[in-house]
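*Asks:* the following block contains a protein sequence and its predicted model.
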Amino acid sequence: MKKILVPIDFSEHSENALETAAAIAKKHGSELYVLHMLELSNAIYTASSATLNEEGVFYYKLAEKKMNTFLDRNFLEGIEITPVIKHFKVFKEINEIIDAHNIDMIVMGSHGTSGVKDVIIGSNAERVVRYSNVPVLVVKHNPILVEFNTGIFATDFSEDAIEAYLRAKSTFEKLDSKMHILYVNTPDNGFKSSTEIDVLVSKFLKRADGDLETYPDVTVVSDYSVEKGILNYANNIGADLVAVATHGRRGLAHFFEGSISEDVANHSTLPVMTFKI
C-alpha cells in the first residue's frame, strides 16, 4: 500500500478520512496524496482555458492557505504528504491523479446519514466510488483503531465478481488483514441449496484462483436480507472492515448484480471498502 489518495473538503468528515489514511500510512510506510477540488466554473477561466482569472487565483490561493492549515496535525508527523489542488472536472482529474501517481487506494469521508451518496467532494463523489479502478475506503467516524486485522469480502460468487475478488484479496494482503469471504443466502434473492452453493463457490474459486485453497475461508450465512447477513456476520466475528463489490455502471445503490441496496454503507459503523466490478 504505497500511495493513498485522500480527497478532502476541509470538513470533519475529511479529517476522519485523513486520520484513517494516516494510520494506514504509518503502518505500511505509505505516501499520502491529499486532494482538494475547487470545482470552479468555466467563467473563472480565461478565454484560452489555460489559466485562471483573478477570481480563480483568489480561490486557488485561499484553498492553498486552508490546505496548509488543515494539514497541520500531529497525526501526520513522519508521513510523506503531497498536497494537490485541482479545479473543475472532479471525476476526470481524480482518475488522472490515480494513473499519474500509481495510487493504490482512495480513503474518503462520509456523512453517514444517507450512505455513500453523501461522500465528500460534492456531487461527483458517488462517481468516484462507482468508477474508480482502485479500492475506495469509506469512513464515517473518527478512527479509534485502524488495524483491519479481520475483514469481510461479501460476494455473490458470480463470474462478474472475479476481478473484484482478486483485487480485494490483494488489498487485504497488503493491509495484513484476514479476509473472510461471505455469501448471504436469502429467501427472496434466489435462495440456493447447500449443494448449489457448494458448486457455485467451487466453480468461482477454481476460475479465480485456479484451486480451492481459500475454500475454508468461505462462510455461508442465511438471513432475511444480504445487508443484514453482512452486518450480523461482521458483528459476530468482530470484523474491522467490510468490503463489497459494486457494479460501476450502477454504483453503490446496487451491490451484487444490482440486487443489494446501499444499506450496508448506511448502517455499517465499520469502514466500507468498495471494489468495482
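*Replies:* That came through, no problem. Residues are numbered from 1 along each chain as shown.
*Asks:* going forward, measure contacts between C-alpha atoms and count neighbours the same way
*Replies:* Noted.
*Asks:* close enough to count as contact, Thr219 and Ile181?
*Replies:* Yes. If you go by CA atoms under 8 Å, Thr219 and Ile181 touch, sitting 6.1 Å apart.
*Asks:* adding another structure so you can compare the two:
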Amino acid sequence: MKTYLVPIDFSDVAINTAEFAAALSHQTKVEHIILLNAYYVSEYETLLPNPDMVLLREQDIEDEAADRIAKLQKIKADLLKKVRDGVEISVRLSRSHLLRGVVETVAKMDVDLVILGSHGNSSDTNSDIGSHVVKIAKACPVPVVVVPPGYKFDGIQKVVVACDFKKVKETAPVEGLKQLLERTGSELLAVNVGKDAQLEGADAENMAKETELYSMLKEHHPKYYYINSPDVMNGILEFATQHDARLVIALPRKYSFFQSLMHNSISQKLAENALVPVLLMK
C-alpha cells in the first residue's frame, strides 16, 4: 500500500485522522499521502440567492477555494514533521461532491488505501466526512480504514481478523493483509464469532484447518478463536478490546460476517461502536 488518501473537512475528527495516517507511515511502506478536500458548489448557488438573500459570486467561490487550499497546506506542513522520512504529502481540492471526489481521486492517483475518520455515536461534531463513512466505504474500490474519534496511534502490535471460517473455502484476496503484517510484525488473531453455544470452547484452529484460511495465514502464525455471541458485531468489537488489539480487519464480505456490512445500519454500528480502527478489505 504505497498511497494513502485522507479526506479532510477541517474538523477535529479529520485532523486526528490525518495524524493517524502520518503515524501509521512509520509502520508501513507508504510513499505518498494525499490530503483531499471536497468543495462543491452547485450551479443553482451561483444563480439564486441563499435564504439570507445573498448571491454567491464567482470571486467568492475562488476565494473560498484558495482559503481551503491554504488550510490544506498548513495541515501538510504540520504532518511533514510527523511522517516517516521520505514520505511525500500532497494536497488536492476536488470541486465535486465528497463521494465523487474520493472515488475519482482513488482512480486518478492510484490510491491503495483510504483513511476516514468516524465521529462515532456523538452528535456533537462538525465532521461532514464522519457522516458519510458508510457511503464512501460502499463506493470505494480500495480498502478503507475507519478511525474512531480521538483515537491516538501508538503502533499496531495486535491485529484481529474477523471472518467466518466456513466461508473461506477458496483463496481470498488477502495480499494487502499480508503486506501489513509483514511490515508491522503484528501478532495476528483470527476470530470466528458464532451463535452456536455448542461450539463454545471448540478447537478453533482445527476448524480453520478445514478451510483455505489456514494455509493463507499459516506463515504469520495466527492464533485462532471461536466465540459465541448473539450479536456478531459486538462480539468482534468486544473481543478486540479484551485482547488489546490495535486494528480490526474485516475480510471482503464474501468471506466474512459482514455480508450485510453495506447495509447502512450495520455499517453505522461498526463505525460508531469500534474503539480501535477498522480496516475494510475489498
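*Replies:* Alright, I've got the coordinates. Just so we're clear, the structure is a prediction, and the values are computed from it rather than from any experiment.
*Asks:* would you pull the TM-score for this pair?
*Replies:* Here the TM-score for the pair of chains, by TM-score structural alignment, normalised by the length of the first structure, is 0.76; 260 aligned residues with a CA RMSD of 3.7 Å.
*Asks:* okay, Thr219 and Ile181 of the first structure: which has more neighbours?
*Replies:* Ile181 (21 against 14; other CA atoms under 10 Å).
*Asks:* translate that one into the numbering of the second structure.
*Replies:* Residue pairing (TM-score structural alignment): Ile181 of the first structure is matched to Ala190 of the second structure.
*Asks:* same thing with His111 of the first structure?
*Replies:* Aligned partner of His111 of the first structure by TM-score structural alignment: His119.
*Asks:* for that match, which three-state class applies?
*Replies:* In the three-state summary, His119 of the second structure is assigned as coil, counting by DSSP: H, G, I helix; E, B strand; the rest coil.
*Asks:* please report how far it lies from Leu180 of the second structure.
*Replies:* Plainly put, His119 of the second structure is 25 Å away from Leu180 of the second structure if you go by CA to CA, to the nearest Å.
*Asks:* and these two? Which one has more around it.
*Replies:* It is His119, of His119 of the second structure and Leu180, that has more neighbours when counted by other CA under 10 Å, with 26 against 18.
*Asks:* so the more buried one touches Gly130, yeah?
*Replies:* Yes. Contact criterion CA under 8 Å: His119 of the second structure and Gly130 qualify, at 5.0 Å.
*Asks:* identify the contacts common to those two.
*Replies:* When contacts are counted by CA atoms under 8 Å, 6 or more residues apart in numbering, His119 of the second structure and Gly130 are jointly contacted by Val13.
*Asks:* residue nearest the centroid of the first structure?
*Replies:* The residue lying closest to the centre of the first structure (CA atoms, centre = their mean) is Val136, at 1.9 Å.
*Asks:* any idea where the helices of the stretch 1-150 of the second structure begin and end?
*Replies:* 12-24, 43-47, 58-80, 98-108, 133-139 (DSSP state H, counting those that start in this stretch).
*Asks:* redo the ones you listed as JSON lines? Include mean neighbour count and distance to Ala274 of the second structure.
*Replies:* Converted to JSON lines, the helices of the stretch 1-150 of the second structure look like this (neighbours: other CA atoms under 10 Å; distance: least, CA to CA, whole Å):
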{"stretch": "helix 12-24", "mean neighbour count": "23", "distance to Ala274 of the second structure": "15"}
{"stretch": "helix 43-47", "mean neighbour count": "12", "distance to Ala274 of the second structure": "38"}
{"stretch": "helix 58-80", "mean neighbour count": "15", "distance to Ala274 of the second structure": "25"}
{"stretch": "helix 98-108", "mean neighbour count": "17", "distance to Ala274 of the second structure": "23"}
{"stretch": "helix 133-139", "mean neighbour count": "19", "distance to Ala274 of the second structure": "13"}
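*Asks:* re earlier: for Val129 of the first structure, see how far away the residue nearest to the centre of the first structure is.
*Replies:* Counting by CA to CA, the separation of Val136 of the first structure from Val129 of the first structure is 6 Å.
*Asks:* common neighbours of these two, please.
*Replies:* Residues touching both Val136 of the first structure and Val129 by CA under 8 Å, 6+ apart: Thr274.
*Asks:* do a quick rundown of the strands in the first structure.
*Replies:* Using DSSP state E, the strands assigned to the first structure run over residues 3-8, 31-37, 81-86, 105-109, 136-139, 150-154, 178-185, 218-222, 241-246, 272-276.
*Asks:* Throw those into JSON lines and include distance to Ala208 of the first structure, thanks.
*Replies:* As requested, these are exported to JSON lines (distance: least, CA to CA, whole Å):
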{"stretch": "strand 3-8", "distance to Ala208 of the first structure": "26"}
{"stretch": "strand 31-37", "distance to Ala208 of the first structure": "31"}
{"stretch": "strand 81-86", "distance to Ala208 of the first structure": "36"}
{"stretch": "strand 105-109", "distance to Ala208 of the first structure": "22"}
{"stretch": "strand 136-139", "distance to Ala208 of the first structure": "22"}
{"stretch": "strand 150-154", "distance to Ala208 of the first structure": "15"}
{"stretch": "strand 178-185", "distance to Ala208 of the first structure": "13"}
{"stretch": "strand 218-222", "distance to Ala208 of the first structure": "14"}
{"stretch": "strand 241-246", "distance to Ala208 of the first structure": "15"}
{"stretch": "strand 272-276", "distance to Ala208 of the first structure": "15"}
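*Asks:* let me know which of the ones you listed is the nearest to Glu257 of the first structure.
*Replies:* strand 241-246 (8.0 Å; CA to CA).
*Asks:* counting contacts, what elements does that closest one pack onto?
*Replies:* strand 150-154, helix 162-174, helix 255-258, strand 272-276 (3 or more CA pairs under 8 Å, 6 or more residues apart in numbering; DSSP states H and E).
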